[in-house]
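> Need coordinates for the below:
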Amino acid sequence: MSTPAQDASVVVGLGRSGCGAAKLLQSLGQRVCLIESVDTPEAQARANTLRQLGIDVRLGVPLDSSSLSQLDRQLEGGLHRLILSPGIRWDLPVLNELRSRGIRIHGELVPAWEASRPVPWIGITGTNGKTTVTHLVHHLLQASGLDAPMAGNVGVSAAELVLERRSSTAGLPTWMVVELSSYQIEAAPEVAPRIGIWTTLTPDHLERHGTLRAYRAIKRSLLERSMVQVLNGDDPDLRDHAASWPQACWVTAGPRQGLPGEIRPRLWVEAGRVMHDWHGTCQNLMAADCLAMPGEHNRQNMMLSIAAGLEAGLSGEQMERAFRSFPGVPHRLERIHEHGGVTYYNDSKATNYDAAEVAVRALAGPLVVLAGGQAKIGEAGGWLEALKQNARAVVLYGAAQAEFQSLLEGAGFDGAIHLCGGLEEAVPRARALALELHCRAVLLSPACASFDQYADFEARGEHFRSLVLTLAR
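Modelled structure (predicted):
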């Protein structure tokens, strides 16, 4: 008996999320066709792996009207549903054309959401901080005995996780901790987390979303669909819109008196302790210094994580114990090595000016900072001021080096500026400068995307790590 036509799905993209969605849908008994615009040896190898599972993979098929019309004629029952990977723009004209014909279009998160019901999701978004909060919430719940794996924009895709757990004897988890990018949120309006966490908002991805207002609206939509809305009261943009969040759970890394009158936080810090407003009664939860990660921003990340832990039923004692055992987040102010009195930090996850500014301000200077890659649209003023205050030298590399040199000189940076082709040259140059200028640390915090030289920020961070460890031999 053939699968009904309405169960057929076309997945676009042979990346991690696309492959995960295709495998999950196929495991659910649906007929799946995956299309990919490139036809390279690497794509052929991935395609063959999927074909062995019974998935129809077609390479060299661009996402355009002609190819999709041909696919519509070839598929039994026609084209009814399209599943997109996050890298594909949600507003492409060809997608609007398909919508007008009644074809359903979903992001890759939607199959994972549908197949994981009724597991509650903790959805974490924000311009900066979301990866750290995702790791922290996952660690809190797991260390306290709850089955709460993490997925999404970090680690494995949500579809891969759901497929793995549906296929295992363990079954679906108690919670899912899911990091969500703006690309994923805009393509998955069905996703409604039990707990939604919004860390920060600063201009980012404007080359895709167009305006800060549009970018903000996408992030906001996730929280509006969440049963519990956790917001960072220390973020200026979120704070400016406090009046529009009457039911939100606000947190702050400082005293509650430091917030505007319309914000009454549920969590705050007082006399070195984390305090909790429980139905009008103040509770002393834990020591505020139990997380050994540098920077005020990480105190904010901790407070957001505590809010999720409380909603999941954890006690202050459980969470304090878990925070003290937290190993840190790869590529986010990750301490790599100390050599010759200089400590090396990998902050490759800092792919925009605001994230890089946070890192520069978080460490005790003076610093040598490595920056560069593929520049993004954004406001660089805060980052430049942080460099002027805390860096004695900046080593620039990659596609953005000339642009960044101009920004630094225009801002009156009076430290040393060195230009290098890539990290192979930049890391030993940074070491020599740190020794010469008596700097405490060398910080890789690129303020750029990685795609000029690397597949992703993880590959960039791993290359930096290997170069630092080679220097120390």
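
> When you work out contacts or count neighbours from here on, use the C-alpha atoms and nothing else.
OK.

> buried set for stretch 272-281?
For stretch 272-281, the neighbour count (16 or more other Cα atoms under 10 Å) marks Arg273, Val274, Met275, His276 as buried.

> Residues in contact with that stretch: which ones?
Applying Cα atoms under 8 Å, 6 or more residues apart in numbering, the contact partners of stretch 272-281 are 265-269, 282-289.

> Give me the distance between Asp277 and Leu59.
Distance from Asp277 to Leu59, counting by Cα to Cα, to the nearest Å: 56 Å.

> in which helix or strand would I find His337?
strand 334-339 (DSSP states H and E).

> And that strand, what's buried?
For strand 334-339, burial by neighbour count (16+ other Cα under 10 Å) applies to Glu334, Arg335, Ile336, Glu338.

> now the helices for the stretch 51-200 of the chain?
65-74, 93-100, 109-115, 130-143, 158-167, 182-186 (DSSP state H, counting those that start in this stretch).

> Arg16: which of those is closest?
Nearest to Arg16, of all the helices of the stretch 51-200 of the chain, is helix 158-167, at 8.5 Å by Cα to Cα.

> Mind giving me the packing neighbours of the closest one?
helix 16-27, helix 109-115, strand 150-152 (3 or more Cα pairs under 8 Å, 6 or more residues apart in numbering; DSSP states H and E).

> okay, those in a markdown table with distance to Gly316 and mean neighbour count next?
Formatted as a markdown table, the helices and strands packed on helix 158-167 follow (distance: least, Cα to Cα, whole Å; neighbours: other Cα atoms under 10 Å):
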| stretch | distance to Gly316 | mean neighbour count |
| --- | --- | --- |
| helix 16-27 | 36 | 23 |
| helix 109-115 | 30 | 21 |
| strand 150-152 | 22 | 24 |
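
> one more to line up against the first:
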Amino acid sequence: MVHATAVVGLGRSGASAARLLSAQGHTVWLLERRRTPQLHSTAMALRQEGLHVQLDCALTFLEQLNPRAVVLSPGVGWAEPVLVQLRRRGVPVHGETELAWQTMTSAPWIGVTGTNGKTTITAMVSHLLQQAGRDAPICGNSGATATELALERHRGRRPDWVVAELSSFQIEASPTIAPHIGIWSTLTPDHLDRHGSFAAYGAIKAGLATRSAIPVLNGDDPEIWRRRNRWPAARWITCRSGAALQPHRQAALSIEEGVVTGPTGPLFSANVLSLPGQHNRVNMLLATAAALETGLEPGRIAAGLRSFPGVPHRLETIARRQGVTYINDSKATNYDAARTALAALDGPLVLLAGGRAKQGDAHGWLQAIAAKAAAVICYGEAGDGFAAQVQQTCPQVVCQRLPDLGEAVPRSHALALEQGVPTVLLSPACASFDQYPDFEARGEHFRALVQALGEATPRANPEPPGEILEELQKPCP
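Predicted coordinates:
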């Protein structure tokens, strides 16, 4: 067998990593455990580019291949036994994002991580820089995959900044990524099935802050704040008065009497951002602190925040039907994100929740349901469990169990009209993988279903657009 570089996973990340390696002169074998018509089509296209592609291929094939290095897509577990053995033998094994980092080290990186908030912060930082005339593309867990961006810039102009959203999966498999600015938004339990414990998950996130030249950290998050002694020179933000962090740390940014304030004094009104919720004030301060570190002036930052539109699938207003507003929060893939969404909105509302449940503490989420929801529709794989929890903890809330969004959305409309409430919120508190390839596909299907409510002859369960049905192996939050 040719002594090649192996890429594991034939999603966007794997395909772009393989193309980048090939452009760099490597012999590449791309391995995929699944076999579907879409994957077969992708494999045929890659073979025409000179890449070797093996479908329906167990990871143990790596032992036969004897690769010189292995590059992993984010969905491939870091602790797979064959990968552990290869690392012990000295074979370089790293993630697709690490490959992009090694390719684009000449450009300064802003790495953004956190259990929740990282997608909004990533988009906000890029928007602020782009509005100020800087070339600051997004990559990683949102936007282009990191290697797609690296391949695009392989022979082109270096960006002024690379703004990378980094999940725990990507950080775990990228041991040398060291951003110039590292932003850490929140830390609550997530992905425990993959990482084994909250301590291990937190250590992965903390590793990015430690390797960053300038850590920008959320002083209002108790778990991040508890680790503060690890980063004595970090830039800390708080939505409280800056005195709240003293005498332990000096706040780089705080909110004093409704004004974003730095160590030298007031910068601009804290109301420049139109997005709802206290969590978005945290996001604004983290993005502002990073933008200040890049040299942007406060006036430019304030102007950029005023024009920031938000991100799809995160508290995104979809439509208004018969006085009922529909909000898409499909990106809320855990209890804490869904609790934050409920806290950001006025009640009462109808909540749609369900999908594939994750490990975590549901107590705060259930308290938020009791405070804000008039009715809850539980659907998908987690539907029975969610319905039992809601009925036990929130007996005053109307709770119904339905199989999927196709039935849940029309029923939510009827419930909203019956209950006289103005809002229907999709905030699943779950992964999407029981019924969708990713949370984007779930959000787009919700959008299609809401749009169908306004049709003269609505379809009971319109299919999502074809492109979101492709089984893409996309990065995870």
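
> returning to that earlier point: please name whichever of the helices of the stretch 51-200 of the first structure is nearest to His463 of the first structure.
helix 130-143 (20.0 Å).

> Just the buried ones from the contacts of stretch 272-281 of the first structure?
Among these, those buried by neighbour count (16+ other Cα under 10 Å) are Pro265, Arg266, Leu267, Trp268, Val269, Leu285, Met286, Ala287, Ala288.

> returning to what we had before: return the subset of the contacts of stretch 272-281 of the first structure lying in strands.
Of those, the ones assigned to strands by DSSP state E are Leu267, Trp268, Val269, Cys282, Gln283, Asn284, Leu285, Met286, Ala287.

> Using CSV, please lay out these together with distance to Arg429 of the first structure.
Conversion of these to CSV gives the following (distance: Cα to Cα, whole Å):
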residue, distance to Arg429 of the first structure
Leu267, 44
Trp268, 43
Val269, 41
Cys282, 52
Gln283, 51
Asn284, 48
Leu285, 46
Met286, 43
Ala287, 41
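
> Farthest-apart pair in these, please.
Maximum distance among those (Cα to Cα): 14.8 Å, for Cys282 and Ala287.

> quick one on the thing from earlier: pipe the helices and strands packed on helix 158-167 of the first structure into TSV and attach distance to Lys219 of the first structure per row.
Output for these, formatted as TSV (distance: least, Cα to Cα, whole Å):
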stretch	distance to Lys219 of the first structure
helix 16-27	20
helix 109-115	15
strand 150-152	15
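
> hey, where'd the strands end up in the stretch 151-300 of the second structure?
Here the stretch 151-300 of the second structure has its strands, by DSSP state E, counting those that start in this stretch, at 162-165, 181-184, 214-218, 235-237, 251-256, 259-262, 265-269.

> Nearest to Gly461 of the first structure among the buried residues of stretch 272-281 of the first structure?
Using Cα to Cα, those come closest to Gly461 of the first structure at Val274, 33.0 Å.

> Map Arg158 of the second structure across to the first structure for me.
Aligned counterpart of Arg158 of the second structure in the first structure: Leu172 (TM-score structural alignment).

> Settle this for me: that match is touching Arg165, isn't it.
Yes - at 5.2 Å, Leu172 of the first structure and Arg165 qualify as touching, with contact defined as Cα atoms under 8 Å.

> okay, these two: which has more neighbours?
Taking neighbours as other Cα atoms under 10 Å, Leu172 of the first structure and Arg165 compare with Leu172 leading, 22 against 16.

> if we can go back for a sec, greatest separation within the buried ones among the contacts of stretch 272-281 of the first structure: which pair is it?
Across these, the two lying at the largest distance from each other (Cα to Cα) are Pro265 and Ala287, at 17.8 Å.

> Next one: the aligned partner of Arg31 of the first structure in the second structure from Gly50 of the second structure, what distance?
The alignment partner of Arg31 of the first structure in the second structure, by TM-score structural alignment, is Thr27. Relative to Gly50 of the second structure, Thr27 of the second structure is positioned 9 Å away (Cα to Cα).

> Compare neighbour counts for those two and give me the winner.
Comparing Thr27 of the second structure with Gly50 by neighbour count (other Cα under 10 Å), the higher total belongs to Thr27, at 18 against 13.

> residues touching the nearest residue to the more buried one once chain neighbours are set aside, list them.
Excluding the flanking residues, the one nearest Thr27 of the second structure by Cα to Cα, 6 or more residues apart in numbering is Ala4, at 5.1 Å. By Cα under 8 Å, 6+ apart, the contact list for Ala4 of the second structure reads His26, Thr27, Val28, Trp29, Leu65, Asn66, Pro67, Arg68, Ala69.

> that's a strand at the fourth one, yeah?
In this case it means Trp29 of the second structure. Yes - if the criterion is DSSP: H, G, I helix; E, B strand; the rest coil, then Trp29 of the second structure is within a strand.

> Am I right that it is in contact with Gly50?
No - if you go by Cα under 8 Å, Trp29 of the second structure and Gly50 don't touch, sitting 9.9 Å apart.

> In the second structure, what range does stretch 343-351 of the first structure match?
By TM-score structural alignment, stretch 343-351 of the first structure lines up with residues 325-333 in the second structure.

> Oops, could you answer that again for stretch 319-330 of the first structure instead?
Against the second structure, stretch 319-330 of the first structure falls on residues 301-312 (TM-score structural alignment).

> Start and end of the matching stretch, how far apart?
Counting by Cα to Cα, you get 22 Å between the two ends of stretch 301-312 of the second structure.

> counterpart of His232 of the second structure in the first structure?
Just so we're on the same page, residue 232 of the second structure is Pro rather than His. The equivalent of Pro232 of the second structure in the first structure is Pro246 (alignment by TM-score structural alignment).

> Count the residues that sit near its match.
9.

> now Thr40 of the first structure
11.

> Quick check: the gap between the equivalent of it over in the second structure and Glu63 of the second structure.
Thr40 of the first structure maps onto Thr36 in the second structure when the alignment is built from TM-score structural alignment. Here Thr36 of the second structure is placed at a distance of 24 Å from Glu63 of the second structure (Cα to Cα).
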